[in-house]
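J.: Below: sequence and its predicted model.
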Amino acid sequence: MKSTSRNFQIFVQSPDLRIPTRALIFQKPNPNLTLHHLKSSLFPATSIPHSSLFFTLNGKPLSDSTPLLQNSQIAPLSTLTLHLRFLGGGGDGGATGAESRDCYLNMYAVKKPDKVDPNEMRLSKWLNCTLSNEPLRHPIVIDKLGNLFNKEALVEGLLKKNLPKEFGYIKGLKDMITVELAEIPRAKEIGEVKFQCPITGLEFNGKYKFFAIKSCGHVLSAKGFKEVKSSTCLICHKEFVESDKIVINGTEEEVTELWEKLKEEKLKVKDNGKKTKKLKNGDVNGEGVGRLTGTKHGIEGNGINGNAKGSTKKFKAADIAPANATKAVYASIFTSSRKSDFKETYSCRSLPLGRN
């Protein structure tokens, strides 16, 4: 219980209203004085509505009916903080009326993935390995559709047999083409790996079209081929034809054209394999002359075609009997040496009844 016979001093501050700390001294305090009377003395009703103001002490809100003197919480020299109450809800847990069912459902909706920068996708396609997505580093290879790979990553995928299905046409080293990409010197100085056309200086970043030459592996821009028209490589001067040029990371139409060429090459290899297999047992010095003998094929023993009508000599086992062998005995191995009444077959001879 505070004494009302002496002066009573407190401090009031209000950061919300930008009012600096003020000292209030009550020389003859009224024991019935409340915080409501304090607000009325500080702010007339015409300036700020009293309902929008409230006091706190040490962070705890106080009601307007709280007595100023007969209160154990408010001691002399206490600091009261005056706050501005924001009506309409939101911060106090109430509803503003602005929410809708869609807003509520969106709170629990699955977040959409962040949009990928198309420039980053383009650079990744030209500067990273298609298989491992790691930065390109020599040795670098391309397949016959113009995709870029780190050779180490591609060979590892072949050995482990875990290449994705879309690269199923890559069976071995014969399906890879080692390429030479010219690095940009100024990028290498700052620790970056970037490539360019060694003729025009155009950067290898997807903004310009580039071709790789199968015969030598050098990579040049389309502008370089256009400006210096030549049937030899502009770097190593090796001869090449137009079909040796493979577009790198080409358009859908260009990739389709390369795919058709790849299928044609596979068909040619398959057909050549079949022809070689057919001639394997009958080829003589690569001339395709068969080694068949006998009257059935109309060919004499020396491998030269004879006249099938009458000039062909009939095969006799006795004619090829080994040295020091009786021809009749040798011939009896294959057929009967004399006429007989009993029947013979290829594998055995049947004897007449009574002889066994």
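T.: On my side now, so go ahead. Residues are numbered from 1 along each chain as shown.
J.: okay, CA-based contacts and neighbour counts for the rest of this
T.: Will do.
J.: List the residues that contact C233.
T.: Listed by CA atoms under 8 Å, 6 or more residues apart in numbering, the contact set of C233 reads I213, C216, H218, E239, F240.
J.: out of those, what pair is the most spread apart?
T.: For these, the farthest-apart pair by CA to CA is H218 and E239; their separation is 12.2 Å.
J.: here's the one I want to compare it with:
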Amino acid sequence: MENDRRLLRRHVTIQSPELGIPTKSISINPNSTTTLLNLKLSLLPSFPSQTLINSLYFTSNGKPLDDSSTLEKNNDLILRIKAYGGGGDGGATGAESRDCYLNMYAVKKPDKVDPNETRLSKWTTCALSYEPLRSPCVIDRLGNVFNKDSLVEGLLGKKLPKEFGKHIKGLKDMFEIQLEKIPGGGDDEECRFQCPISGLEFNGKYKFFALRSCGHVLSAKALKEVKNSSSCIVCGKEFNEELDKIVINGSAEEVAVLREKMEAEKSSNNKLKVKEKKKKVVEGGALLNGVGTKRGKEDDAAVVAGENVVNNGAVKRCKSAAVPPPNATKEVYASIFTSSRKSDFKETYSCRSLPLGRN
């Protein structure tokens, strides 16, 4: 009878790789009403917390089991830990693959740039080298400010960016300016500047103009106070209102106006150069006379002085002609060319032979 009861008992295998509990095999009475909760408590240490009890559950054949179910129909059980959602648990990332997930953090997001710092650096540093402005400084026709040494070095090395290289070809395309330092505004390596009349700081908050005629840099407020003035407030040198006033670090519209003025000025300068060249050619006389020799002003004056005939107080210009030198006859000119007359001498490429009668 006792052997029959042993045969009716079932063996249940319990394992928990996540908790490190070794595999156990227990025998269950077929009439037993032991639940999975009771089995869980028997595997845990004494007096477990309710949180620990709720965080564990059994599975059989991959299916989760309720703690209230019995062991009648279950043979192999695995004790697992519940993984709660809410992020940070290795669950869904919203990425299609691991590569996408890694790329979200691989690309560094650009830092936010303070617009005030950007504006200030544009007015206190060289537009080419980004070094602090220091004397001597120059400005181009579009209102960009440079350290003269940096710009000259860029021109010599042909390293100017396209934005500057299109309109800066040499020293004629830059104009030296005089920036007024603020007393106690920093050392020579990193100093601050101001308007010499109004005292406004050269930091981008106010509009400034550079005068090409003298190089002084003045604020728009200072120039506005002196109305209908065509001379510099500082030195008194006259300037052209349309051509000599260059707005510094102007807006896109102001730069477009400066560019139009620059193109118009260059085209007018090119026309003047062409006219001057033509004038020099006419004044220099570069004309051909009757025998095909060039004649200049002095040659024309000599011909007029030597050949002009005074008739009743009027001067008559004679036609220009070549005056042959003395003792220059046709035979002399003809002797220059061997084919000009017949000769009794035999000539070779290296010597002239004796007459035929002496051979």
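T.: Structure's in. What do you need? Computed from a predicted model, the values in this text were never measured in an experiment.
J.: quick revisit: considering the contacts of C233 of structure 1, which possesses the most neighbours?
T.: Neighbour counts for the contacts of C233 of structure 1 (other CA atoms under 10 Å) peak at I213, which has 24 neighbours.
J.: show me what contacts that one?
T.: I213 of structure 1 neighbours (CA under 8 Å, 6+ apart): V219, C233, F240, D244, K245, I246.
J.: Looking at structure 2, name the residue matched to it.
T.: Here I213 of structure 1 is matched to L211 in structure 2, going by TM-score structural alignment.
J.: For that match, give its distance to N3 of structure 2.
T.: 118 Å (CA to CA, to the nearest Å).
J.: Give the other helices and strands that the host helix or strand of Y330 of structure 1 contacts.
T.: Secondary structure assignment for Y330 of structure 1, by DSSP states H and E: helix 327-332. Helices and strands touching helix 327-332 of structure 1, by 3 or more CA pairs under 8 Å, 6 or more residues apart in numbering; DSSP states H and E: there are none.
J.: which of the residues in it are buried?
T.: Neighbour counts over helix 327-332 of structure 1 (16 or more other CA atoms under 10 Å) mark K327, Y330, A331 as buried.
J.: do stretch 181-191 of structure 1 as well
T.: L181, A182, E183, I184.
J.: ok, now which ones touch D92 of structure 1?
T.: D92 of structure 1 neighbours (CA under 8 Å, 6+ apart): none.
J.: distance from the lengthiest helix in structure 1 to structure 2 after superposition?
T.: With secondary structure taken from DSSP state H, structure 1 has its longest helix at helix 252-279. Compared with structure 2 after fitting, helix 252-279 of structure 1 deviates on average by 2.6 Å (mean CA distance after the TM-score superposition for structure 1).
J.: any idea what K122 of structure 2 aligns with in structure 1?
T.: So K122 of structure 2 corresponds to K125, using TM-score structural alignment.
J.: and that match, how far is that from E203 of structure 1?
T.: In terms of CA to CA, K125 of structure 1 sits 14 Å off from E203 of structure 1.
J.: same question, S40 of structure 1
T.: With CA to CA as the criterion, S40 of structure 1 and E203 of structure 1 are 76 Å apart.
J.: Same question for K160 of structure 1.
T.: Distance of K160 of structure 1 to E203 of structure 1, computed by CA to CA: 35 Å.
J.: Please apply the same query to I235 of structure 1.
T.: For I235 of structure 1, the distance to E203 of structure 1 - CA to CA - is 17 Å.
J.: which of these two has more neighbours?
T.: E203 (18 against 12).
J.: how about the nearest residue to whichever residue in structure 2 pairs up with the more buried one, chain neighbours excluded?
T.: In structure 2, E203 of structure 1 lines up with E201, judged by TM-score structural alignment. Using CA to CA, 6 or more residues apart in numbering and skipping the chain neighbours, the partner closest in space to E201 of structure 2 is Q194 (4.2 Å).
J.: and that neighbour, how many residues sit next to it?
T.: Using other CA under 10 Å, Q194 of structure 2 has 21 other residues around it.
J.: ditto for K161 of structure 1
T.: 10.
J.: so how far is L136 of structure 1 from it?
T.: 22 Å.
J.: Next: E265 of structure 1.
T.: Counting by CA to CA, the gap from E265 of structure 1 to L136 of structure 1 is 28 Å.
J.: Kindly report the same for M107 of structure 1.
T.: Using CA to CA, M107 of structure 1 is found at 42 Å from L136 of structure 1.
J.: same deal with S311 of structure 1?
T.: For S311 of structure 1, the distance to L136 of structure 1 equals 73 Å [CA to CA].
J.: More neighbours: the two, which one.
T.: Using other CA under 10 Å, the more surrounded residue of S311 of structure 1 and L136 is L136, with 23 against 10.
J.: any idea what sits nearest that one, other than its immediate chain neighbours?
T.: Using CA to CA, 6+ apart, the closest residue to L136 of structure 1 is N128 (5.0 Å).
J.: now do K245 of structure 1
T.: Distances taken as CA to CA, 6+ apart place I213 nearest to K245 of structure 1, at 4.8 Å, with adjacent residues excluded.
J.: cool, L262 of structure 1 as well?
T.: L262 of structure 1's closest residue in space is K144 (CA to CA, 6+ apart), at 7.1 Å.
J.: how deep is whatever residue of structure 2 lines up with that neighbour tucked in, by neighbour count?
T.: Aligned counterpart of K144 of structure 1 in structure 2: R141 (TM-score structural alignment). By other CA under 10 Å, 23 other residues sit near R141 of structure 2.
J.: correct me, but R141 of structure 2 touches M262?
T.: Yes. Checked against CA atoms under 8 Å, the pair R141 of structure 2 and M262 is within contact range at 6.7 Å.
J.: Surely S14 of structure 1 touches P20?
T.: Yes. Using CA under 8 Å, S14 of structure 1 is in contact with P20, at 6.7 Å.
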